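**Student:** I'll drop the sequence and a predicted model, then ask my questions.
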Amino acid sequence: MRASLELVEERLLKAVDTDQPLLRQSGSHLIRAGGKRFRPMLTLACSHLGDPGRPNLLEAAVALELTHLATLYHDDVMDEALLRRGAPSANARWDNSVAILTGDYLFSQAAQIMSELGTEAVRLQAATFARLVRGQINETMPRPDGIDAVEWHLEILSEKTGSLIATCAKFGAWFGGADEPTIATAEEFGEVIGVAFQLADDIIDIESDTSGKTPGTDLLEGVPTLAVLYALAGSDPAEERLRALVSAPVAETDLDEALTLLRASKALDQAKETLHQYQERARTLARSLPDGPAQKALVDICDYMIERDA
């Protein structure tokens, strides 16, 4: 796994090694900033549910990570983010146009790799990307009448985060030659752990100052994370001030107070309980997979969801 991930890193940089100087620099910007490489790691781990020596696994892992990286460039433009992975975002270092075009270039590189993996791989990547975009658009729209706010939020996370991670797990098992039931279970595991991954990130945004982001970034931007939704749905008089603060983007002067109240709230406890439920669902799915190192690795990932702080 370690050797394969090193090869993934090399191929990511090779994918942006263009003769256009600015594009080469901006395209390698987030790659060199690091990151957990969770998606290629999951693809490679799930390949061990079959035969990790089969062809195209490395290419699939690289293409899916390029797809993820491309979305980060676009996300930072939409969010007007200044930092990504502890470094200036591409839009902050250059401008929005450079960031958008760099994201487009990474998408094109991912598509080129996918085209070499066959038409079914291209179809699955396109379907995944459609779900990802739909989730992103739904996040920017008012919630439809009659739909519970928490359910709507979790569905958005399934599409904009879970969908790509599900495809990473599926591609690993599929290109590894696993049987159909194993591929389907791996895909479902990926979707569930993908939602858990985002829920954990949102909790870290509230609790941690070691994540590479300024604590409370989501509060400042008015992003309705799960803890905020639970707070707004509550009726405890003791949390009335919290509800007032988070009912709109939090003013910078009120951020410390909002974080203090949210960290001590029942709403944050509820968000952690929901994360725990997703963790347990993912663990059950992982344990239903064939015994072996891959199954153990996927179970360990479920524990990592709870324990990580960045």
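**Tutor:** In hand now; what should we look at? What you are looking at is a predicted structure, and each value in this text was computed from that prediction instead of being measured.
**Student:** CA only for contacts and neighbour counts going forward, please
**Tutor:** OK.
**Student:** next helix or strand past the host helix or strand of residue 255?
**Tutor:** Residue 255 is part of helix 255-263, with elements assigned from DSSP states H and E. Elements were assigned by DSSP H and E; along the chain past helix 255-263, the next helix or strand is helix 266-287.
**Student:** relative to helix 255-263, how tilted is that following helix?
**Tutor:** 60 degrees (axes from the mean of the first three to the mean of the last three CA atoms, to 10 degrees).
**Student:** coming back round to it: buried residues in the helix holding residue 255?
**Tutor:** Within helix 255-263, the residues that qualify as buried are 255, 258-259, 261-263, counting by 16 or more other CA atoms under 10 Å.
**Student:** Which of these sits closest to residue 46?
**Tutor:** Taking CA to CA as the measure, residue 263 is the one of those closest to residue 46, at 35.7 Å.
**Student:** and the closest one, what is it in contact with?
**Tutor:** Going by CA atoms under 8 Å, 6 or more residues apart in numbering, residue 263 touches 206-207.
**Student:** how much space between it and residue 274?
**Tutor:** To residue 274, residue 263 is 16 Å away according to CA to CA, to the nearest Å.
**Student:** So residue 199 versus residue 106, what's the distance?
**Tutor:** Using CA to CA, we find residue 199 at a distance of 26 Å from residue 106.
**Student:** Residue 267 too?
**Tutor:** The spacing between residue 267 and residue 106, counted by CA to CA, is 38 Å.
**Student:** the more surrounded of these two?
**Tutor:** residue 106 (25 against 22; other CA atoms under 10 Å).
**Student:** In terms of helix, strand or coil, where does that one fall?
**Tutor:** At residue 106 the chain is in helix, as set by DSSP: H, G, I helix; E, B strand; the rest coil.
**Student:** Count the neighbours of the closest residue to it other than its chain neighbours for me.
**Tutor:** By the measure of CA to CA, 6 or more residues apart in numbering, the closest residue to residue 106 outside its immediate chain neighbours is residue 70, 5.4 Å from it. Using other CA under 10 Å, residue 70 has 25 other residues around it.
**Student:** hang on, residue 70 in a helix?
**Tutor:** Yes. Residue 70 sits within a helix when classified using three-state DSSP.
**Student:** mind listing what it touches?
**Tutor:** 102-107.
**Student:** Put this next to the previous one:
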Amino acid sequence: MDIEKWDECRSINKALIDFVEEIDNDSKMKKVVAHICQSGGKKTRPVILLLSSRVCGSEIENTLDAALAIELIHSASLIHDDLLDRGVLRRGFKTAHEVYGTAAAMLAGDYLISKSIELISSYGKETGTEFGRAGMEMAEGEAMDVDLLEKNSKNRIEYFNCIEKKTASLFAASAAMGAYVAGADEDTASKLRHFGNKLGTAYQIVDDMLEYTSKVNNKESIHISPSLVDIYRQDMADAQAIEKTMEVVEQLVSEAHEIIDQFPPSQSRNKLHELTNYATKGLFPEVGARKC
């Protein structure tokens, strides 16, 4: 599946290009932001927002600013994540702080967050509240991640609390915001929020597992967060721990599909199903790929 060919992804990419073009040419900020925004990525979160809005009856032109806001705050979080992890590579490119320095990267993150707030301000209270809450939870999750790394925690409950805040919160907000922008009721927004939470949690588990199995070669960090595989390896062999982790992901994905099936059949609903599989099970490593 090539998500980059979807209309939703193309719309986001064009909006990013237009956003960068509007930045003052005399400012170094333009170079740093361009480096961040043009370094690839599948635009999963804003695409979730656009598709969620569509299954609730809205169109891309009504939701594009909200989707761009999601992508910008996500990009800002990656800058901060790379600074905390002392990341060297992101999506196959040198991280912003490696190229432009710590100060420039931090300021670019501030700029992206500020722009995201400006974009989201044109929507209603529910959308803005959802967006703000996600930003706070992401920061809390990153703080938890640092703490877990420092104390080398292998606690399953702490791990899930961490990834639900630092990653799943923005997936959940993206889906719920799509509903709010479309004028859907709270019950519908809640369903989509739960869908995003399931998908985001599964996504992060897989991402951590890929780092563990050394299958990701376009990201390099000094500090690597604990994974669910690490937790399970305390009580079982390596291959069994990977397989058990994959079972957890499959359960979360199944629950996400069940929520989406509650909406009327449509192309957008089908795409949400495809995206759910693509961002999770579609990235599974071969069991036993890493020998310990």
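**Tutor:** Sure, I can see it. Predicted model only: the values in this text are computed from it and were never measured.
**Student:** can I get the buried residues of helix 255-263 of the first structure in a markdown table with distance to residue 140 of the first structure?
**Tutor:** Below are these laid out as a markdown table (distance: CA to CA, whole Å):
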| residue | distance to residue 140 of the first structure |
| --- | --- |
| 255 | 23 |
| 258 | 23 |
| 259 | 24 |
| 261 | 26 |
| 262 | 23 |
| 263 | 26 |
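**Student:** List just the nearest of those to residue 155 of the first structure.
**Tutor:** Proximity of the buried residues of helix 255-263 of the first structure to residue 155 of the first structure, judged by CA to CA, is greatest for residue 262, which lies at 23.3 Å.
**Student:** In contact with the closest one, which residues are there?
**Tutor:** Counting by CA under 8 Å, 6+ apart, residue 262 of the first structure touches 206, 227, 242, 268.
**Student:** which one of those sits closest to residue 97 of the first structure?
**Tutor:** Among these, and counting by CA to CA, the member closest to residue 97 of the first structure is residue 206, at 30.5 Å.
**Student:** That closest one: how many residues sit nearby?
**Tutor:** Residue 206 of the first structure sits with 22 neighbouring residues when counted by other CA under 10 Å.
**Student:** coming back round to it: can you select the buried ones from the contacts of residue 262 of the first structure in ChimeraX?
**Tutor:** Isolation of the buried members of the contacts of residue 262 of the first structure (16+ other CA under 10 Å) is achieved in ChimeraX through the command below:
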select :206,227,242,268
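**Student:** among the contacts of residue 262 of the first structure, which are in helices?
**Tutor:** 206, 227, 242, 268 (DSSP state H).
**Student:** what residue of the second structure takes the place of the residue nearest to residue 106 of the first structure?
**Tutor:** In the second structure, the position corresponding to residue 70 of the first structure is occupied by residue 76, as judged by TM-score structural alignment.
**Student:** same thing with residue 128 of the first structure?
**Tutor:** Under the alignment (TM-score structural alignment), residue 128 of the first structure maps onto residue 134 of the second structure.
**Student:** now do residue 152 of the first structure
**Tutor:** Residue 152 of the first structure maps onto residue 158 in the second structure, by TM-score structural alignment.
**Student:** for the host helix or strand of that match, which positions count as buried?
**Tutor:** For residue 158 of the second structure, the host element (DSSP H and E) is helix 156-163. Within helix 156-163 of the second structure, the residues scored as buried using 16+ other CA under 10 Å are 159-160, 162-163.
**Student:** Dump these to TSV, plus distance to residue 7 of the second structure.
**Tutor:** Formatted as TSV, the entries for those read as follows, by distance: CA to CA, whole Å:
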residue	distance to residue 7 of the second structure
159	35
160	33
162	33
163	29
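**Student:** Surely the match of residue 128 of the first structure is in a helix?
**Tutor:** Yes. Read with three-state DSSP, residue 134 of the second structure is one of the residues of a helix.
**Student:** these two touch, right, it and residue 170?
**Tutor:** Yes. With contact defined as CA atoms under 8 Å, residue 134 of the second structure counts as touching residue 170 (5.5 Å).
**Student:** Neighbour count for those two, which is higher?
**Tutor:** The neighbour comparison of residue 134 of the second structure against residue 170 (other CA under 10 Å) goes to residue 170, with 29 against 24.
**Student:** Please say which position in the first structure the more buried one maps to.
**Tutor:** Taking TM-score structural alignment, residue 170 of the second structure has residue 164 as its aligned residue in the first structure.
**Student:** Could you tell me where stretch 287-299 of the first structure falls in the second structure?
**Tutor:** Using TM-score structural alignment, the residues of the second structure aligned to stretch 287-299 of the first structure are 261-273.
**Student:** follow-up on the earlier one: from the buried residues of helix 156-163 of the second structure, pick the one nearest residue 67 of the second structure.
**Tutor:** Comparing these against residue 67 of the second structure with CA to CA places residue 163 closest, at 21.7 Å.
**Student:** circling back: need the overlap of contacts for residue 134 and residue 170 of the second structure.
**Tutor:** Listed as contacting both residue 134 of the second structure and residue 170 by CA under 8 Å, 6+ apart is no residue at all.
**Student:** tell me the contacts of residue 174 of the first structure?
**Tutor:** The contact partners of residue 174 of the first structure, by CA under 8 Å, 6+ apart, come to 47, 183.
**Student:** need the helices for the stretch 1-150 of the second structure, in chain order.
**Tutor:** With DSSP state H, counting those that start in this stretch as the definition, the stretch 1-150 of the second structure shows helices at residue ranges 7-21, 28-37, 44-55, 60-85, 96-100, 102-120, 125-150.
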